[in-house]
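Participant: below: sequence and its predicted model.
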Amino acid sequence: MSEHTTGRIRWGILATGGIAASFTKALLSLPEDAEVVAVGSRSTESAKAFAERYGIPRAYGTWAELAADEEVDVVYVATPHSAHRAAAGLCLEAGKAVLCEKAFTINSREARELVGIARERDLFLMEAMWTYCNPLILHLLALVQEGVIGEVRHISAHFGFFNDFPPEHRMRDPELGGGALLDLGVYPVSFAQLFLGEPDTVEAWAQLTPERVDAATGIVLGWNGGAVATLSCGFTADIGAPAAIAGTGGRIEIPDGFFNADRFTVHREGVAPQTVRLADISDDHDRGSMRHEAAEVMRALRAGETESPLVPLDGSLSIMGTLDRIRERIDVRYPGVD
């Protein structure tokens, strides 16, 4: 990284959709640490409109121009996951650090390719799994590791809503990696693996759309030590996003929004339930903030690290492997990559 990284980190934004807008707003809320200096899109008009909306000085009509900008320290890749390999790979090949949205790629082969490029070139790369950077989730993880609820035996996590997407929507398009699993299911799978690691057994069932992507998927993960995770995702019912971790000595429940939780409750026999809130452990009380994720990237860059200990690359590779195994079980394949 350049000497500039001792001061504000200069960000480039690749893509101009809703998630790119949310992350850009998060960066703009960190003016002493972050500076958004460029945006790139496949459309010059889209890039210029995005730049004008957020006061970004440079707008490019190609990804390559953004990747070549010498004043960009790190690129946030916010394309659909079907384009993550191409977009993140282009930036890494140009010598840029990269924060790449989840799901990390469309399959584990592409994920291994990106990690290979980053490690060969000694460049920073991180999957944008903001859950892993949430102070409340880190506190929850520490409690579990300390044995507050004993040995973990079961995890449940669900993420679903109802939306009657039309056939042309990207969520139903196999060419764009459509379906619930990569958009929504990556969160429950990542949550389970945060506590238990890569599963030994994977089983799944799905309701498929006419385009043969999953509209709803149920997942059971098993570990040889006896732990089980029951997970689900979908856009066929408004199930919300609750999660729970149960052990031999109690359980911890997140009532909703586990992927960006602001509270959880610890239940143990003979002890009154204890609710822990984000405000109890963090000065940043914004539940929906991406600031924690951005702050971790900037901390790592200033420290000269090529990956984050909170979101390690081997962990992202493991999660992509599990997602591949789930897709095998539900018979969902993406043209041109599987």
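Facilitator: Yep, it's here.
Participant: C-alpha only now, for contacts and for neighbours.
Facilitator: Will do.
Participant: and the closest residue to residue 125 other than its chain neighbours, what element?
Facilitator: Counting by CA to CA, 6 or more residues apart in numbering, residue 125 lies nearest to residue 98, which is 4.9 Å off, once chain neighbours are set aside. Assigned by DSSP states H and E, residue 98 belongs to strand 97-100.
Participant: and the residue nearest to residue 195 when sequence neighbours are not counted, what element?
Facilitator: Spatially, and ignoring its direct neighbours in sequence, residue 195 is nearest to residue 141 (7.1 Å; CA to CA, 6+ apart). Using DSSP H and E, residue 141 maps to helix 135-145.
Participant: can you give me the helices for the stretch 101-250 of the chain?
Facilitator: Counting by DSSP state H, counting those that start in this stretch, residue ranges of the helices within the stretch 101-250 of the chain are 108-121, 135-145, 180, 186-196.
Participant: now for those helices, which one comes closest to residue 129?
Facilitator: Comparing the helices of the stretch 101-250 of the chain by their distance to residue 129 (CA to CA), the top pick is helix 186-196, with 8.3 Å.
Participant: run the chain-centre distance for that closest one.
Facilitator: 11 Å (CA atoms, centre = their mean, to the nearest Å).
Participant: again with stretch 91-100
Facilitator: 17 Å.
Participant: and it, which residues are buried?
Facilitator: Going by neighbour count (16 or more other CA atoms under 10 Å), the buried part of stretch 91-100 is 91-93, 95-100.
Participant: same question, stretch 13-26
Facilitator: Using 16+ other CA under 10 Å as the test for burial, stretch 13-26 gives 13-16, 20-21, 23-26.
Participant: so how far is residue 10 from residue 185?
Facilitator: Between residue 185 and residue 10 the computed distance is 32 Å (CA to CA, to the nearest Å).
Participant: ok, and here's another one to check against it:
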Amino acid sequence: MPLPSPRPIDPSSAPALRWGVIGTGWIAGRFADALHRHTAQRVVAVAARDLPRTLAFAAAHGIETAVTDRRALLDAVDAVYIAVPHSAHAAVAREAIAAGRHVLVEKPFATSAAEAREVVDDARAAGVLAMEAMWTRYLPQSDVLRQLISDGALGEIHQVVADFGSVAPYDPTGRMWDPALAGGALLDLGVYPVSFASSILGVPERIQASGLVTPDGIDLRATALLGYANGADAVVSTSMVSRTAERAEVIGAAARVDVLPSFFAPTGLRVTRRIGGRNEVEEWRDEAFTERYDGLGYQASALARYVGEGRTESPLHPLDEVVAVLDVIDRIRPQLTVVDPARFQDA
């Protein structure tokens, strides 16, 4: 049985919006480049506190306006991509929403479920579209996987497995190690496997977790077993002190799907079926781009399409689910064991 073909949004079918980027970090640059290379969307303004750095960012990415005042940016755009540190996501999103702008908020959408709910309530009251920039949801491989599940090709889903771990060298002043900037593995990396499990199985009924957290609340690594009312389960793990395979699996009664590493980026799928006592394997690879982060453009085209359709949230990633994923993270963190971060100074 051939694999279904992906159905990505045609960039030319989405209305061209004027985008503002708030923040000048690495991911903001990749986002701007992806839009300009592969979509009808255009970044027309960038805002950040450091004017020389903001001007340099604008020059590097072909952006006409660079400002330090976010209000000036909001006056000039239709939609805003928010790429500031995690700790400021919610506040900046609420400011943009209050100005009547659509928002694409870099993951994590907020630092907690309660904070995310405030943003969601504001967006719904204002009638603007709010999305988490969980780019994985909008990649072609994710559409292939959704089709396999909806067509029943995998049978009953029994288990989902996903991991994302990397090494952030010990630095108490660095973003990943700073509680004031919402550091830690779960919000920065763990949101990917938790969101992936959510996209397949929904909201878990039970959460059992183990891992390590510093006395000031920086979660270093975590593994969680998520149990669901239908008997399925998910195993999700993350780390900022060790590297993982960055893999994801969806295991069904009739077939298994391996999302090729790194599962959250444009890669591909391998489907294994047991037929007539032997394994039959089919594979699809995403070869659209040579630069993986060019895949960031899919989510921008999706937001523009949804705006054109009059939607106020993504049908592929509803806002209530965004909140529920952060609630899972909120429930994992208190189960972790407190350790002295000094043991990771040589990591």
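Facilitator: Everything's here; your move. Fair warning: this is a prediction, and the values are worked out from it, not measured in the lab.
Participant: burial measure for the aligned partner of residue 121 of structure 2 in structure 1, as a count.
Facilitator: Mapped onto structure 1 by TM-score structural alignment, residue 121 of structure 2 lines up with residue 116. Counted with other CA atoms under 10 Å, residues neighbouring residue 116 of structure 1 total 12.
Participant: find me the equivalent region of stretch 92-101 of structure 2 in structure 1.
Facilitator: Taken onto structure 1 by TM-score structural alignment, stretch 92-101 of structure 2 occupies residues 87-96 there.
Participant: wait, what's in contact with the residue most central in space within structure 1?
Facilitator: By CA atoms, centre = their mean, the mean C-alpha position of structure 1 lies nearest to residue 129, the distance being 2.9 Å. Contact analysis of residue 129 of structure 1 by CA atoms under 8 Å, 6 or more residues apart in numbering lists 101-102, 293, 311.
Participant: what lines up with it in structure 2?
Facilitator: In structure 2, residue 129 of structure 1 lands on residue 134 (TM-score structural alignment).
Participant: same check, this time on residue 52 of structure 1
Facilitator: Aligning on TM-score structural alignment places residue 52 of structure 1 opposite residue 59 in structure 2.
Participant: name the nearest residue to residue 46 of structure 1, ignoring sequence neighbours.
Facilitator: Of all residues not flanking residue 46 of structure 1 in the chain, residue 16 sits nearest, at 6.9 Å (CA to CA, 6+ apart).
Participant: gap between the one you found and residue 241 of structure 1?
Facilitator: Going from residue 16 of structure 1 to residue 241 of structure 1 by CA to CA gives 26 Å.
Participant: try residue 22 of structure 1
Facilitator: Per CA to CA, residue 22 of structure 1 is found 20 Å from residue 241 of structure 1.
Participant: try residue 195 of structure 1
Facilitator: From residue 195 of structure 1 to residue 241 of structure 1 the distance is 17 Å (CA to CA).
Participant: likewise for residue 7 of structure 1?
Facilitator: 38 Å.
Participant: more neighbours: which of the two?
Facilitator: Each of residue 7 of structure 1 and residue 241 has its neighbours counted (other CA under 10 Å); residue 241 has more, 23 against 13.
Participant: now name the helix or strand holding the nearest residue to residue 256 of structure 2 once chain neighbours are set aside.
Facilitator: Leaving aside its sequence neighbours, residue 256 of structure 2 sits nearest to residue 272 (CA to CA, 6+ apart; 5.2 Å). For residue 272 of structure 2, the host element (DSSP H and E) is strand 268-275.
Participant: just want the angle from that strand to helix 140-150.
Facilitator: Angle, strand 268-275 of structure 2 to helix 140-150, by axes from the mean of the first three to the mean of the last three CA atoms, to 10 degrees: 30 degrees.
Participant: just the buried positions in strand 268-275 of structure 2, please.
Facilitator: So, applying 16+ other CA under 10 Å, buried residues of strand 268-275 of structure 2: 268-273.
Participant: TSV for these, including distance to residue 54 of structure 2?
Facilitator: Listed next are the buried residues of strand 268-275 of structure 2 as TSV, based on distance: CA to CA, whole Å:
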residue	distance to residue 54 of structure 2
268	36
269	39
270	42
271	45
272	48
273	51
